[in-house]
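Student: Compute the structure for the input listed below.
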Amino acid sequence: MHPIVFDTVEVPVADRPAAWVETMALAEVTQRVKFLETARFNARMELMPLGVGQLSTLSYASLVAQRTPKLVRQSDPEMYHVAVATGGEIGIDQHRQSSLLRQGDMGFFDSSRPFDTQAGEAPGHALLFQFPKGLLRVPHERFTALCGLSRPWTHGVGRMFGQFLVELSEQYPHCTPHQAAGLGATAVDLLMAVLTQEDDAPGGREPSQQATFVKMSAFVTEHLADPHLGPEMLAAAHHISLRYLHRVFQHNGTTPRTFIREQRMGRCRRDLADPALRHLTINAIAGRWGYPHPAAFARSFRSATGMSATEYRTLHAAPAAQDT
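Tutor: Sure, this is the predicted structure:
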């Protein structure tokens, strides 16, 4: 697979700002952009679809991009974004938290809330990983608490995550669509480990309880295909009471049934958007993730996404750069 490349050097100087705004809207989210050096503006983006997610390499300078409340209301793909800085400086601002990303830092965004990004005269370089919120097996609040902040990706699990994205961007041309989708899922799993590491830091949640949640999260992932998966099965497998089970999930901002439903729905969305799985029927995909009854799946899918599974699959048959 080859990345989809947009480079302003291929566009007339006068048309570069408008072309960049349009490309950003298609590849990421709609933003209002102010160009500080219009006459000398240059930018480059490489888009690498990963099933329902996407990895992009970005290089740009002399601009301020704003995702305003109005733009959020007009269109929200409900995606999480993680920027891994590889050079220069990029400023980020969300949830009244601000950071300056330099090489070795990573920053976090939520498409459903307003945010600002800035780059000065020196080009900022970054890898941007974006994916549907439902694929991340941690509570929404865990991710949004980091929005606008920076964290290093130079050591520990963060290094594994950042280096994985770097290697993925370099080896992407050698991947098949099915492999790319699987690698996107791996990136989400590594990010979950990064967020769990946040909890293990001083001031984080009580370690034994968090360890229990991580174990149960892994158990859920391994048993999503089992239609009997539920709170009772989880509690029995981990030799804990239902009361303690609910307490653990409550401390992580969710409930066992909600967590299981979100993980199942995330896998269904991923498979429905995977071009390598077009040969599978919608009912077959639903069945492989614990939905044996088509009517129940249809209701759940529409409730979660606002559209039918058929409409979702048709929508994601278009080029991935248009999905967001």
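Student: alpha carbons only for contacts and neighbour counts from here, please
Tutor: Fine.
Student: Give me the neighbour count for residue 290.
Tutor: Neighbours of residue 290 under the rule other C-alpha atoms under 10 Å: 21.
Student: repeat for residue 258
Tutor: 12.
Student: who touches it in this structure?
Tutor: By C-alpha atoms under 8 Å, 6 or more residues apart in numbering, the contact set of residue 258 is empty.
Student: Check which helix or strand it maps to.
Tutor: Per DSSP states H and E: residue 258 is located in helix 256-273.
Student: after that helix, next one along is what?
Tutor: With elements assigned by DSSP H and E, the helix or strand that comes after helix 256-273 is helix 282-288.
Student: Run the chain-centre distance for that following helix.
Tutor: What separates the centre of helix 282-288 from the centre of its chain is 23 Å, taken as C-alpha atoms, centre = their mean, to the nearest Å.
Student: and what of stretch 11-20?
Tutor: 29 Å.
Student: Pull out the buried positions in that stretch.
Tutor: Within stretch 11-20, the residues scored as buried using 16 or more other C-alpha atoms under 10 Å are 16-17, 19-20.
Student: Columns secondary structure on top of those residues, output as CSV?
Tutor: Supplementary listing: the buried residues of stretch 11-20 in CSV, determined by DSSP: H, G, I helix; E, B strand; the rest coil:
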residue, secondary structure
16, helix
17, helix
19, helix
20, helix
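Student: if we take those residues, which one ends up nearest to residue 263?
Tutor: Nearest to residue 263 among the buried residues of stretch 11-20 is residue 20, at 34.6 Å by C-alpha to C-alpha.
Student: Tell me who's in contact with the closest one.
Tutor: 8, 43.
Student: can you tell me how far residue 288 sits from residue 134?
Tutor: Going from residue 288 to residue 134 by C-alpha to C-alpha, to the nearest Å gives 17 Å.
Student: List the buried residues in the longest helix seen in the chain.
Tutor: Among the segments of the chain that qualify as a helix by DSSP state H, the longest is helix 177-200. Buried positions in helix 177-200, judged by neighbour count with 16+ other C-alpha under 10 Å: 177, 180-181, 183-185, 187-196, 198-200.
Student: still on that earlier bit, mind checking how far the helix holding residue 258 is from the chain centre?
Tutor: With C-alpha atoms, centre = their mean as the basis, helix 256-273 stands 14 Å off its chain's centre.
Student: Stretch 146-156 too?
Tutor: 15 Å.
Student: Another sequence for comparison is provided below:
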Amino acid sequence: MLDFDTRELELKYRHDYWQDAISQTFVPLSCTVESSMNFSGALKCKSWSDWGIVDVSGSAQHVQRKHSIIKKDDHDSILMSLILAGKMGLAQDGRETLLDVGQFGFYDTHRPYDLHLLGNFRQMVLMLPRKLFEKRYGKIEFLTAHSFGEHHPLQKLNCDFLQNLYLLSSDIHKELQDSILCQYMDLLSSILSESKLNNRNNSSLLLQIKNMVLKNINHPDINIHDIACHFKITSRYISKLFQQEETTFGRFLLESRLEHSHRALESHINQQSIKEIAYQAGFQDMSYFSREFKKCYGSTPKQFRTMPKVVLRN
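Tutor: Reported below is the predicted structural model:
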């Protein structure tokens, strides 16, 4: 766990220390403070599976991710800030939003952004792998610098879930970590799919379509025509939505089925047969399932299940 706190230092050393702390924890950043006379900042970072979770607090400051820094840095992740105290202005991709307590927003480390921390603050920050994020929620450029969660019935659950997730011991096996994080992604997805993004209704609709697919992954007959009928749109329109992400409905459905079966086969406690696992992921043809699983993961389901599983400890 990374742990930084400027209050342990003399005032004259705090700014430089903090700049190094946030750059080491997140990505290289530029930070200016409102007042060096009473500035403070503290953060603690935990690693969960492929994610990072940071509890960060401090006084007023302006944080920037600049073009000049990005050119020299190859970090490429998605960050999400959930405000627990104070307010934060977020600017990226020509948009600006103000995040208040209980709200969250996304920003992309691969492009410039500005964070204006207005007075004393506390927030939880998630560091997410781009591939995982965009597979579930779509292209990040459609979601940056928007505010989510305001007045949503799941707002409090979201805040409590993330804080309790941070408090959980990291000393648990990767299988359980992945399972819990998958549940949190489902929670975020429920909030995002009901949001009203200005001029981005397609993004919200695609999230709803993906949610429906994932909730019905065990049904072998789920198809683009039934989904289109449910949302009262055409199959062709759904195809166009997936084309925006350089994939197809069929590819997304297959990959989702494979991921579902992969998690089940990886589980130490799942005693179901491979055939039962395949059926629960919506596969009916075992030969097809085995062939596609091997293409994706490099081994057959049977081979994968007999491989020794690594237990990660931080």
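Student: before we move on, the earlier item: who has more neighbours out of residue 288 and residue 134 of the first structure?
Tutor: Neighbour count, other C-alpha under 10 Å: between residue 288 of the first structure and residue 134, residue 134 has more, with 23 against 16.
Student: which ones are touching the more buried one?
Tutor: Counting by C-alpha under 8 Å, 6+ apart, residue 134 of the first structure touches 262-263, 265-266.
Student: can you pick the most crowded of the residues you listed?
Tutor: In terms of neighbours by other C-alpha under 10 Å, the contacts of residue 134 of the first structure top out with residue 265 at 23 neighbours.
Student: Test my guess that it contacts residue 303.
Tutor: No. The pair residue 265 of the first structure / residue 303 is not scored as a contact, 10.5 Å apart, by C-alpha atoms under 8 Å.
Student: Just give me the neighbour total for residue 141 of the second structure.
Tutor: There are 14 residues near residue 141 of the second structure, going by other C-alpha under 10 Å.
Student: try the one 3 residues further on
Tutor: Counted by other C-alpha under 10 Å, the residues lying close to residue 144 of the second structure total 24.
Student: corresponding residue for it in the first structure?
Tutor: Aligning on TM-score structural alignment places residue 144 of the second structure opposite residue 147 in the first structure.
Student: residues touching the nearest residue to that match once chain neighbours are set aside, list them.
Tutor: In space, and not counting its chain neighbours, residue 147 of the first structure is closest to residue 108: 4.6 Å by C-alpha to C-alpha, 6 or more residues apart in numbering. The contact partners of residue 108 of the first structure, by C-alpha under 8 Å, 6+ apart, come to 80-83, 143-144, 146-150.
Student: Residue 108 of the first structure is in what secondary structure piece?
Tutor: strand 105-110.
Student: distance between the ends of stretch 145-161 of the first structure?
Tutor: Span of stretch 145-161 of the first structure from end to end, C-alpha to C-alpha: 19 Å.
Student: repeat for stretch 142-160 of the second structure
Tutor: Its start and end residues considered, stretch 142-160 of the second structure measures 26 Å (C-alpha to C-alpha).
Student: returning to what we had before: read off where the strand holding residue 108 of the first structure ends up in the second structure.
Tutor: Using TM-score structural alignment, strand 105-110 of the first structure pairs with 103-108 in the second structure.
Student: which of the residues in that stretch are buried?
Tutor: By neighbour count with 16+ other C-alpha under 10 Å, stretch 103-108 of the second structure contains the buried residues 103-108.
Student: Reformat the residues you listed into TSV and put distance to residue 2 of the second structure next to each item.
Tutor: Formatted as TSV, those follow (distance: C-alpha to C-alpha, whole Å):
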residue	distance to residue 2 of the second structure
103	25
104	23
105	23
106	22
107	22
108	22
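Student: between the contacts of residue 108 of the first structure, which is nearest residue 256 of the first structure?
Tutor: Residue 256 of the first structure has its nearest neighbour among the contacts of residue 108 of the first structure in residue 143, at 18.6 Å by C-alpha to C-alpha.
Student: Just list the residues touching the match of residue 144 of the second structure, thanks.
Tutor: Residue 147 of the first structure is in contact with 93-95, 97, 107-110, counting by C-alpha under 8 Å, 6+ apart.
Student: Which position in the second structure pairs with residue 183 of the first structure?
Tutor: Here residue 183 of the first structure is matched to residue 180 in the second structure, going by TM-score structural alignment.
Student: Relative to residue 288 of the first structure, how far out is residue 268 of the first structure?
Tutor: Taken as C-alpha to C-alpha, the span from residue 268 of the first structure to residue 288 of the first structure is 9 Å.
Student: and if you look at residue 26 of the first structure?
Tutor: In terms of C-alpha to C-alpha, residue 26 of the first structure sits 32 Å off from residue 288 of the first structure.
Student: Assign a three-state SS to the aligned partner of residue 48 of the first structure in the second structure, would you?
Tutor: Using TM-score structural alignment, the partner of residue 48 of the first structure in the second structure is residue 46. Judged by three-state DSSP, the three-state class of residue 46 of the second structure is strand.
Student: show me where the second structure has strands.
Tutor: For the second structure, the strands defined by DSSP state E occupy 2-5, 30-33, 41-48, 51-58, 61-65, 77-92, 95-99, 104-108, 113-129.
Student: CSV for those, including distance to residue 162 of the second structure?
Tutor: CSV is the format used below for the strands of the second structure (distance: least, C-alpha to C-alpha, whole Å):
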stretch, distance to residue 162 of the second structure
strand 2-5, 18
strand 30-33, 26
strand 41-48, 12
strand 51-58, 9
strand 61-65, 23
strand 77-92, 9
strand 95-99, 17
strand 104-108, 11
strand 113-129, 8
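Student: for those, which one ends up most surrounded?
Tutor: Most buried of the strands of the second structure, by mean neighbour count (mean count of other C-alpha atoms under 10 Å): strand 104-108, with a mean of 24.
Student: what's the angle between that strand and strand 95-99?
Tutor: Following axes from the mean of the first three to the mean of the last three C-alpha atoms, to 10 degrees, one obtains 140 degrees for the angle between strand 104-108 of the second structure and strand 95-99.
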